[in-house]
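J.: Just the structure for this:
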Amino acid sequence: MTSPSTGTNGWTKDPDNPNVSYKYIQEYTPPGLIKRIGGGNSSLVGLLEDGTILKYPLIKGEGMKSLTVENAIYEALGHHDRIVRCFGLTSSGLKLEFASQGRVTDYLSSQNPSLELRLRWCRQAAEAVAFLHSKGVIHCDLHTNNLLLNDELNALLSDFQGTFKDLDGYAMESTRYFLPREATNPPNEKTDIFALGTLMYTIMLGVEPYPDLSDAEVEDRYRRQDFPDTHDIICGNTILRCWTGEFENAEAVFQSLALLEQ
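T.: Here you go, the predicted model:
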């Protein structure tokens, strides 16, 4: 939102409540951007004239550090069929491949994918995570929002603001994807695999675990190893084993799902 008084970013007091302030954010359009197509808490995503995507800071002049980390992680990963391609960092933001069919989150809410397609997305997500871990990258924010679909409805993992060596984009899983742990415990392969279990559950059922419970109630259940029933899900045993920490690595999750597709 643009500040009515200055047209710049800044905090403004609520005239009806002096104890409340609002932050006004000046809208801006990076060069070459055709239209905005999405965004999150710190960045926006738009379509460029050349058919690629630009991920750019929500606030102009801020937030480039996290995009620099993300670009470095993309460079460390290199190309993989299950990873959104990155074309590098510009002065405006990060240029990325355009996934024409959008987020899995939105596809699940608007369509009714076949069981075969849902299972394929689970396997492809596990393949992506296994590849990340083989390169020493921890995603830290696996979510159906970050799993995108291309023209052929194949899944591509995106949003790499996790950890790699001494790099840290300070990403964090949302509650239903979060393996309960002490705040001082850093994310690792096990926390990603736990989140992968929730990702697969959400893909298969179209809703996240315990949709009617509060975040605090979900966290309490997770701490008690009280997970949703997965018996009627074709890959339910794989999901449960992700949650209970039985898999040694994401490659084993991938292999488990690949067997189900045979």
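J.: CA atoms for contacts and neighbours, from now on please.
T.: OK.
J.: What segments of the protein are strands?
T.: According to DSSP state E, the chain carries its strands in the segments 10-14, 17-24, 33-39, 43-48, 53-57, 86-89, 94-96, 137-138, 147-149, 155-157, 163-164, 167-168.
J.: could I get those as a markdown table with mean neighbour count?
T.: Below are the strands of the chain laid out as a markdown table (neighbours: other CA atoms under 10 Å):
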| stretch | mean neighbour count |
| --- | --- |
| strand 10-14 | 13 |
| strand 17-24 | 11 |
| strand 33-39 | 14 |
| strand 43-48 | 20 |
| strand 53-57 | 25 |
| strand 86-89 | 18 |
| strand 94-96 | 22 |
| strand 137-138 | 26 |
| strand 147-149 | 25 |
| strand 155-157 | 27 |
| strand 163-164 | 22 |
| strand 167-168 | 16 |
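J.: this one next, for a side-by-side:
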Amino acid sequence: METLPDILKKVGRLPMISHGISGVVFALSESHVIKKPLPGKSEKDQVDIERRIYERLGSHPYITKYFGARDGMIVLERLEYPLRKRLQDLRDDNKLPMADDVVRWASQVTQAIQHVHSQGVMQVDIGAGNVLLNRYGTTKLSDFAGSSLDKSKPLIAPSAHSEHPNMPYTKPSIQSELFAVGSLLYEIETTKVPYADKNDGELERLFKADVYPDTTNLILGEVITKCWMAQYQDASEVVVDIQNIQKN
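T.: From the prediction side, this is the model:
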């Protein structure tokens, strides 16, 4: 039976699952993947930060499991696909997520964010593309390449749909993170990012004026608006509000 070091030597011949700006993800087995950084110092730095963050975070039910690192590569649990793909599939079928799924996913991702923040980490690039689903439909926060650890400078930028111009990603804070959480929750319920038809310049003008999509008829509407309007002190307050929605 091959050992992990033996497998890692032939990682380039493993089936590729996905790739991003920092690295390539290969299938190691049915339950594990391995992430290899792209050539270049910045990409290696991003994956190294990701390794350090996973080691800091430890085990959490709504964060991708980390199994270790070797030769600059990290081994993670293998999940199904991004939450964004599920939302896009629903949108293509002119459907919306079921209410139970909306609240359950919202509860899971905000609990994950709460834990991340408690460990001195700012995820920075919060969005449905960095939330993965397992075979049971449970969400797992993923991809910390370039995130901020102990106030380090982020090595990655968020989507303009998730960034308030007065809260620049270069100086991540609880408020900038929760603003992005608001946009994520909006996407979870509507299947679309806020102002999906607007360009970056238009988004900046709207957000700077605190003009946001109407959330009146959304289950998570009040929570989303409070995230966008910086009315939460930390993620734990978001978690509590969502749990209260679940109870009702």
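J.: for the strands of structure 1, which one sits closest to Ala130 of structure 1?
T.: Nearest of these to Ala130 of structure 1, taken as CA to CA: strand 137-138 at 9.7 Å.
J.: longest helix anywhere in structure 2?
T.: Criterion DSSP state H: the longest helix present in structure 2 is helix 99-118.
J.: Quick one: list the elements packing against it.
T.: strand 139-141, helix 174-190, helix 235-247 (3 or more CA pairs under 8 Å, 6 or more residues apart in numbering; DSSP states H and E).
J.: got the buried residues for that helix?
T.: Residues 102-117 are the ones in helix 99-118 of structure 2 that count as buried (16 or more other CA atoms under 10 Å).
J.: Of all the strands of structure 1, which one is nearest Asp226 of structure 1?
T.: That would be strand 137-138 among the strands of structure 1, by CA to CA, at 25.3 Å.
J.: what's the spacing between that closest one and its chain's center?
T.: With CA atoms, centre = their mean, to the nearest Å as the basis, strand 137-138 of structure 1 stands 13 Å off its chain's centre.
J.: Please apply the same query to stretch 122-130 of structure 1.
T.: 13 Å.
J.: now swap in stretch 100-108 of structure 1 and tell me
T.: Using CA atoms, centre = their mean, the offset of stretch 100-108 of structure 1 from its chain centre is 12 Å.
J.: Residues contacting it, please?
T.: The contact list for stretch 100-108 of structure 1, computed with CA atoms under 8 Å, 6 or more residues apart in numbering, reads 144-151, 153, 203, 206.
J.: could you redo the last one with a cut-off of 7 Å?
T.: The contact list for stretch 100-108 of structure 1, computed with CA atoms under 7 Å, 6 or more residues apart in numbering, reads 144-151, 153, 206.
J.: Next: stretch 98-115 of structure 2.
T.: With contact meaning CA under 7 Å, 6+ apart, stretch 98-115 of structure 2 is reached by 62-63, 139, 141, 185, 188-189, 235-236, 238-239, 242-243, 246.
J.: ok, back up a step: now flag whichever of the contacts of stretch 100-108 of structure 1 is closest to Ile234 of structure 1.
T.: Distance ranking of the contacts of stretch 100-108 of structure 1 against Ile234 of structure 1, using CA to CA, places Gly206 first at 14.1 Å.
J.: Tell me the spacing between the aligned residue in structure 2 for the closest one and Lys171 of structure 2.
T.: Residue pairing (TM-score structural alignment): Gly206 of structure 1 is matched to Thr191 of structure 2. From Thr191 of structure 2 across to Lys171 of structure 2, the span is 28 Å (CA to CA, to the nearest Å).
J.: Skipping its backbone neighbours, what lies nearest the match of Gly206 of structure 1 in space?
T.: Distances taken as CA to CA, 6 or more residues apart in numbering place Leu87 nearest to Thr191 of structure 2, at 5.0 Å, with adjacent residues excluded.
J.: Looking for the alignment partner of the one you found in structure 1.
T.: Match for Leu87 of structure 2 (TM-score structural alignment): Leu108.
J.: same question, Leu28 of structure 2
T.: By TM-score structural alignment, Leu28 of structure 2 lines up with Leu48.
J.: same thing with Ser118 of structure 2?
T.: Checking TM-score structural alignment: Ser118 of structure 2 goes with Ser134.
J.: any idea how far the residue lying closest to Leu199 of structure 1 once chain neighbours are set aside lies from Gly46 of structure 1?
T.: Nearest residue to Leu199 of structure 1 in three dimensions, chain neighbours excluded: His143, at 5.8 Å (CA to CA, 6+ apart). According to CA to CA, His143 of structure 1 stands 20 Å off from Gly46 of structure 1.
J.: got it, and Glu246 of structure 1?
T.: If you go by CA to CA, the gap between Glu246 of structure 1 and Gly46 of structure 1 works out to 40 Å.
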